[in-house]
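Chemist: Have a look at this prediction, sequence included:
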Amino acid sequence: MDKDINRREFIAAAGLTGVVGLAGCASGGDGGDGGDGGDGGSEMTDTETSGGDGGDGGSGGNNQLTWHAGGTGGTYYPLSNQFKSIVEANTDYTLQVQSTGASVENAGSLGNGSADFALLQNDVAYFAVNGEGIEAFQGNAIPNIKGVATLYPETIHVVTPANSDIQSVEDLSGAVINTGDLGSGTQVDARQILQAVGIEDYTEQNTDFSQAAEQIQNGDVDAAFVVGGWPVGAIEDLANNSNIRIVEISGDARQQVKEAGSYFADDEIPAGTYSGIDEPTQTVAVQAMIATNEEQSEEVVQSVTEAIFENTDELNIKQDFINAESAQDGMSIELHPGAQAYFDSAGMGGSSGNESTGNETMGNETTGNESS
């Protein structure tokens, strides 16, 4: 088998999880990201455009910007549409939000200019910019990606049927496991976690979050990895229709995972987040972020950033995590000058990019069962 391998309290450790395929940088990839938003899926919305030079909107009269999100079963897509409403109500720009495979695909789209803004995992951003960490990025750095803001924890979910014998990640040996879309952040996270806890004997399957949920429900896989800000829509739907368990990553296993990657931090899924799961679940997480590319003008990026962070009260997804005060925590790459200009003007200036302070624990903040 193929084995390649707070917010303010969540990750001051600049992070990374990676993925294995530069969908959008190499060939238009199907690879979903995990990043929460990353539920895979490569379908596009009706508003799909070619993007490219949308960032010239401020100077060229083209005020339409292309924003790449994630699959519709995660958090990136609905959150991106809330950002769209805020930006369009508070700036002269319009956003065309597209459903994509999320992090890795989005990194490629930012690199080749088919996206002006995108959501992705902070670990994926780091690996893409630095051309390291994952085979697909090695020798294929995407240095024009720039950070805008970090948002919220991307929680690692390991889902099994409730009647499964799998009680811990160490019990996954010999199992059939959906590790996420090929080339996705979820797949890389899953493989790193399995390797960290010594699981080498398993059969790997690869689909997006929604299909993984169907496989769990139908008994086609023993477990599935899903990376996303809780509650993940696909898991909510699964839990409402089937009895499931979220397998803990705790104790020695959690320590082994954090030692394998400084971008992993402690996390907890609160009790009641998913139907039938009445106890909190210990796990780990990475971090979601907004990114752009250096081709975007300072005016465009500052306007978009200001609109979002001055109107976070209009969000009902991850609202408790998303704020200007913590928007540079866990920033793994250099900020775009436009984002830096906004945070400086808001009194939130400071160093950013490629800093790592080690594994820190995310606070037990609860956002409630917002729609995902």
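Modeler: Thanks, I have the structure now.
Chemist: from here on, contacts and neighbour counts on C-alpha atoms
Modeler: OK.
Chemist: In contact with residue 260, which residues?
Modeler: If you count contacts by C-alpha atoms under 8 Å, 6 or more residues apart in numbering, residue 260 has them with 192-193, 196.
Chemist: now with 7 Å?
Modeler: residue 196 (C-alpha atoms under 7 Å, 6 or more residues apart in numbering).
Chemist: same question, residue 140
Modeler: Contacts of residue 140 by C-alpha under 7 Å, 6+ apart are residue 131.
Chemist: How about the secondary structure of it?
Modeler: coil (DSSP: H, G, I helix; E, B strand; the rest coil).
Chemist: Tell me the spacing between it and residue 115.
Modeler: 18 Å (C-alpha to C-alpha, to the nearest Å).
Chemist: which residue ranges form the helices in the stretch 201-350 of the chain?
Modeler: Secondary structure of the stretch 201-350 of the chain by DSSP state H, counting those that start in this stretch: the helices cover 209-218, 233-241, 251-260, 298-309, 337-345.
Chemist: closest to residue 86 out of those helices?
Modeler: helix 298-309 (6.3 Å; C-alpha to C-alpha).
Chemist: here comes the other one, which I'd like you to weigh against the first:
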Amino acid sequence: MRRLARAAMVAAPILALGATGASADQFVRMVSGPSGGSWYPLGAKIMQVMQDNIDGVAASNTSGGGIANVKAVGGGDAEIGWTYAHTAANGYEGKGKFDKAVKDIAYFATLYPSTFQVAVPSDSKIMSFEDMKDANISPGKTGWTGTAFAESILQAYGFNFNDIKNNGGTVHYVDYTESVALMKDGHIDVFMAATSMPQASFIELNHSPGLRFIGVPEPKLTEIIKANPGYIRGAITPAAYEGVEQDIPTLGIVTSMIVSKDLPDDLVYQMMTIFWDNHAAFAEVKKTWNDVTLENALNGASVPVHPGAARYYEEKGVRPAS
């Protein structure tokens, strides 16, 4: 009830999908991702479908990032959020980028794998992460999981964001759209993002000025994965981007959705039904949604599953991978 009252006070100015406070019994606010990524447009469509099909619900979608979204849902500033399985686990346990445990979250669904992608202009002299110690980089906004990914990799190479600045480089904590503009104008040397593949921002930059992707070689991959439970191996593939001739090894993560544990069980059950019944509509927004499957919806579940979601999955015979 605390969250519902809080939502009623703040939702009016952020409603983006047409419902009014007068007609809504429950506000469901989603925090997704940046406008240039996959999370935001998918989130907007999901919230539209939820609002159109669940009586008494007014829905909204706003931008965010994996770490910040866990804090937003756990803190009562949103009811549903996009994140990653390992990020949700860190939040629940108060580890990593979380200075305290975030216990008011529950699992909703495992979605699709994301890939950590790092690119430089095709004519850049930067050939590896070792060459970024004094570079101008854009790793994402503070609170984004991709930014934490970047920190993990740089730490494995013996330096961090502060070292880059002290060496004369710059760190731009900006979104994908701003990163594209900065690289086109020659103001950054490196663009990093943890997102689906292919990703529109990298496609645009690959067209002009042209890109070259930087991989994470063995044994660094093993070292980083061992130090960061939840990270997995990934690859930037020739099928994703023109000019990539062979798989480029990198890191991967599993995209997930969490909800407030205080959402009513019946509402979450309804949300689950609408969510899975409209799979085709979401795939029309982003092809990566074709990788989202009901049978894998609990794979990697890293925090307690919401009772409303658990009821739905039990009825469908969905269980975590053994």
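Modeler: Alright, I've got the coordinates. Here the structure is a predicted model, which means the values were calculated and not measured.
Chemist: May I have the TM-score of the superposed chains?
Modeler: TM-score for the superposed chains, counting by TM-score structural alignment, normalised by the length of the second structure: 0.83, backed by 298 aligned residues with a C-alpha RMSD of 2.7 Å.
Chemist: Make TSV out of the helices of the stretch 201-350 of the first structure and add distance to residue 45 of the first structure.
Modeler: Formatted as TSV, the helices of the stretch 201-350 of the first structure follow (distance: least, C-alpha to C-alpha, whole Å):
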stretch	distance to residue 45 of the first structure
helix 209-218	17
helix 233-241	18
helix 251-260	36
helix 298-309	21
helix 337-345	27
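Chemist: Quick one: map residue 234 of the second structure onto the first structure.
Modeler: Residue 234 of the second structure maps onto residue 267 in the first structure when the alignment is built from TM-score structural alignment.
Chemist: looking at it, its match is touching residue 280, isn't it?
Modeler: No - using C-alpha atoms under 7 Å, residue 267 of the first structure is not in contact with residue 280, being 10.2 Å away.
Chemist: Between the two, which has more neighbouring residues?
Modeler: Using other C-alpha atoms under 10 Å as the criterion, residue 267 of the first structure and residue 280 rank with residue 267 on top: 24 against 14.
Chemist: Measure how buried the residue lying closest to the more buried one once chain neighbours are set aside is and give me the count.
Modeler: Residue nearest to residue 267 of the first structure in three dimensions, not counting chain neighbours: residue 284, with 4.7 Å by C-alpha to C-alpha, 6 or more residues apart in numbering. A count of neighbours around residue 284 of the first structure, defined by other C-alpha under 10 Å, yields 28.
Chemist: What is the aligned counterpart of residue 284 of the first structure in the second structure?
Modeler: With TM-score structural alignment as the criterion, residue 284 of the first structure pairs with residue 251.
Chemist: now do residue 122 of the first structure
Modeler: That one, residue 122 of the first structure, aligns with residue 85 by TM-score structural alignment.
Chemist: wait, what's in contact with that match?
Modeler: 230, 254-256, 300-302.
Chemist: can those go into TSV with extra columns for neighbour count and distance to residue 8 of the second structure?
Modeler: TSV is the format used below for the contacts of residue 85 of the second structure (neighbours: other C-alpha atoms under 10 Å; distance: C-alpha to C-alpha, whole Å):
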residue	neighbour count	distance to residue 8 of the second structure
230	18	36
254	21	32
255	24	29
256	27	26
300	19	33
301	25	30
302	20	30
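Chemist: From the residues you listed, which land in strands?
Modeler: Under the assignment DSSP state E, the contacts of residue 85 of the second structure contribute 254-256 to strands.
Chemist: Could you tell me whether residue 159 of the second structure really is in a helix?
Modeler: No - with three-state DSSP as the criterion, residue 159 of the second structure is coil rather than part of a helix.
Chemist: burial measure for it, as a count.
Modeler: 17.
Chemist: Equivalent analysis for residue 158 of the second structure, please.
Modeler: Residue 158 of the second structure: 10 surrounding residues under other C-alpha under 10 Å.
Chemist: Could you find the counterpart of it in the first structure?
Modeler: Under the alignment (TM-score structural alignment), residue 158 of the second structure maps onto residue 198 of the first structure.
Chemist: repeat for residue 187 of the second structure
Modeler: Residue 187 of the second structure maps onto residue 220 in the first structure, by TM-score structural alignment.
Chemist: now its match: how far from residue 178 of the first structure?
Modeler: From residue 220 of the first structure to residue 178 of the first structure the distance is 10 Å (C-alpha to C-alpha).
Chemist: Compare neighbour counts for the two and give me the winner.
Modeler: For residue 220 of the first structure and residue 178, the more surrounded residue by other C-alpha under 10 Å is residue 178, and the numbers stand at 30 against 15.
Chemist: residues contacting the residue mapped onto the more buried one from the second structure?
Modeler: The alignment partner of residue 178 of the first structure in the second structure, by TM-score structural alignment, is residue 138. For residue 138 of the second structure, the contact set (C-alpha under 7 Å, 6+ apart) comprises 171-174, 179, 188, 190-192.
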